[in-house]
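turn this into a structure:
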Amino acid sequence: MRMDEQFILRVPPSVAERINRLLSENASSSEDKSLDLEFSEDGRTGTFVIGNDRFPASVLDLPCVVESYKTYDDSALVKTADVGQMILVRESGEASPDVVEYRHGLTPPLRDARKRRFRREPDLNPELVQRDAGDENARNANKKAPPAAAAKPEVPDTGGNAGEPDGSDSDDSDDSM
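Down below sits the predicted model:
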């Protein structure tokens, strides 16, 4: 079974104009007749080709998942995918990113999304965790069992209403009405 994958394609403004021109005009009249995306063996770097020009590209993980929808009748939306990656196309002279995860989201409110919105994973030293677990086990073993509850002394009955059951506060036991 083949599944379609969706991603965000982020390109420089000059490349975006060329793509818009290619999509809006007749393909045979445009000098940019082809679009292609080639990836290297690592799957994270590649080349974006438009016409005869080649641009370096990188696949980056987004800090959060973005849902993708499509419509057939302009009123009902159908969810088509969860997008978690972005292909970042750069100009030829720009340096490639050295990280796998894109720091920011797609919109300005998600700037530094990982740092501002998600809990950090604690940096725990495995030796320290093991030592603390041992200390906790030793502390639990040294604890004494709580003393048994003292038995209540028997109180002699005062003989008030010896044969009657205790009264109840519920409404159904009130016979005064």
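
from here on, just use CA atoms for contacts and neighbour counts.
OK.

and Thr45, how many neighbours?
Neighbour count for Thr45, taken as other C-alpha atoms under 10 Å: 19.

C-terminal to the host helix or strand of Met86, what's the next element?
In this structure, Met86 sits in strand 77-89 according to DSSP states H and E. Going down the chain from strand 77-89, the next helix or strand is helix 113-117, by DSSP H and E.

buried stuff in that following helix?
Along helix 113-117, these residues count as buried under the neighbour rule (16 or more other C-alpha atoms under 10 Å): 113-114.

what comes up buried for the helix ranked longest in the chain?
Counting by DSSP state H, the longest helix found in the chain is helix 126-142. Buried residues in helix 126-142, defined by neighbour count with 16+ other C-alpha under 10 Å: none.

also stretch 74-84?
81, 83-84.

export the residues you listed to TSV and append columns for distance to Leu128.
Shown next, in TSV, are those (distance: C-alpha to C-alpha, whole Å):
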residue	distance to Leu128
Ala81	42
Val83	38
Gly84	35
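
what is the nearest of those to Asp42?
Of all the buried residues of stretch 74-84, Asp42 sits closest to Gly84, with 18.0 Å by C-alpha to C-alpha.

next, the structure of the following sequence, for comparison with the previous one:
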Amino acid sequence: RLVKVLFALGTEKMEENSEEGDRAFILRLPPAYAQRVRAMIEANNFEGLELRIDPEKTTPGFRGRPGCFTIGAGTPQVENLPASLCDLPTLVEAYRTIDGKSGDYIKTCDVSQIMVVHEDIEEAKA
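Predicted coordinates:
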């Protein structure tokens, strides 16, 4: 079972004059890794986290665009996990409140992809 860790880890700022706004993706990790990455994010420590995507659209026998999610890059405890970048069937708009309490929502970003990190390569091909 995969666990959603963070919404918008990959937020990238668009040009100021762009009508598109911010773009983000959903990151899903196996539970054991999700806890580690969540702790790193809460500590605002992104050191050692790397995400690489194959620029090719598809690879035979692989679900989505293949990639690699690395935890602990540059350390002896480095772990490379296979990942799949998949396009969502539609654009999802994400909203939030300014103060976390009121019912007034503002649009924060558009989500069009999901990055699924797998424990092994066979799971990624399933």
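
care to give me the TM-score?
The TM-score (TM-score structural alignment, normalised by the length of the second structure) is 0.60; 94 aligned residues with a C-alpha RMSD of 2.6 Å.

picking that back up, which part of the second structure lines up with the strand holding Met86 of the first structure?
Strand 77-89 of the first structure corresponds to residues 105-117 of the second structure when matched by TM-score structural alignment.

and the alignment partner in the first structure of Asp54 of the second structure, how far is that from Phe48 of the first structure?
Asp54 of the second structure maps onto Ser40 in the first structure when the alignment is built from TM-score structural alignment. Noted for Ser40 of the first structure: a distance of 12 Å to Phe48 of the first structure, by C-alpha to C-alpha, to the nearest Å.

quick revisit: the second structure: matching residues for the longest helix of the first structure?
So helix 126-142 of the first structure is aligned with nothing, judged by TM-score structural alignment.

the host helix or strand of Ile41 of the second structure against the first structure, how far on average?
According to DSSP H and E, Ile41 of the second structure maps onto helix 31-42. Its aligned residues in the first structure lie a mean 1.3 Å from helix 31-42 of the second structure after superposition (mean C-alpha distance after the TM-score superposition for the first structure).

what residues in the first structure pair up with the strand or helix carrying Ile26 of the second structure?
Assigned by DSSP H and E, Ile26 of the second structure falls within strand 23-29. Across the first structure, the stretch matching strand 23-29 of the second structure (TM-score structural alignment) is residues 5-11.

in that stretch, what's buried?
7-8, 11.

now those as CSV including distance to Asp73 of the first structure?
Formatted as CSV, these follow (distance: C-alpha to C-alpha, whole Å):
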residue, distance to Asp73 of the first structure
Phe7, 24
Ile8, 24
Val11, 29
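
just give me the closest of those residues to Ser24 of the first structure.
Nearest member of those to Ser24 of the first structure, counting by C-alpha to C-alpha, is Val11, at 17.4 Å.

Ile71 of the second structure matches what in the first structure?
Aligning on TM-score structural alignment places Ile71 of the second structure opposite Ile50 in the first structure.

ok, its match touching Asp36?
Yes - judged on C-alpha atoms under 8 Å, Ile50 of the first structure makes contact with Asp36 at a distance of 6.5 Å.

and these two? Which one has more around it.
The residue with more neighbours, out of Ile50 of the first structure and Asp36, is Ile50; 19 against 10, by other C-alpha under 10 Å.
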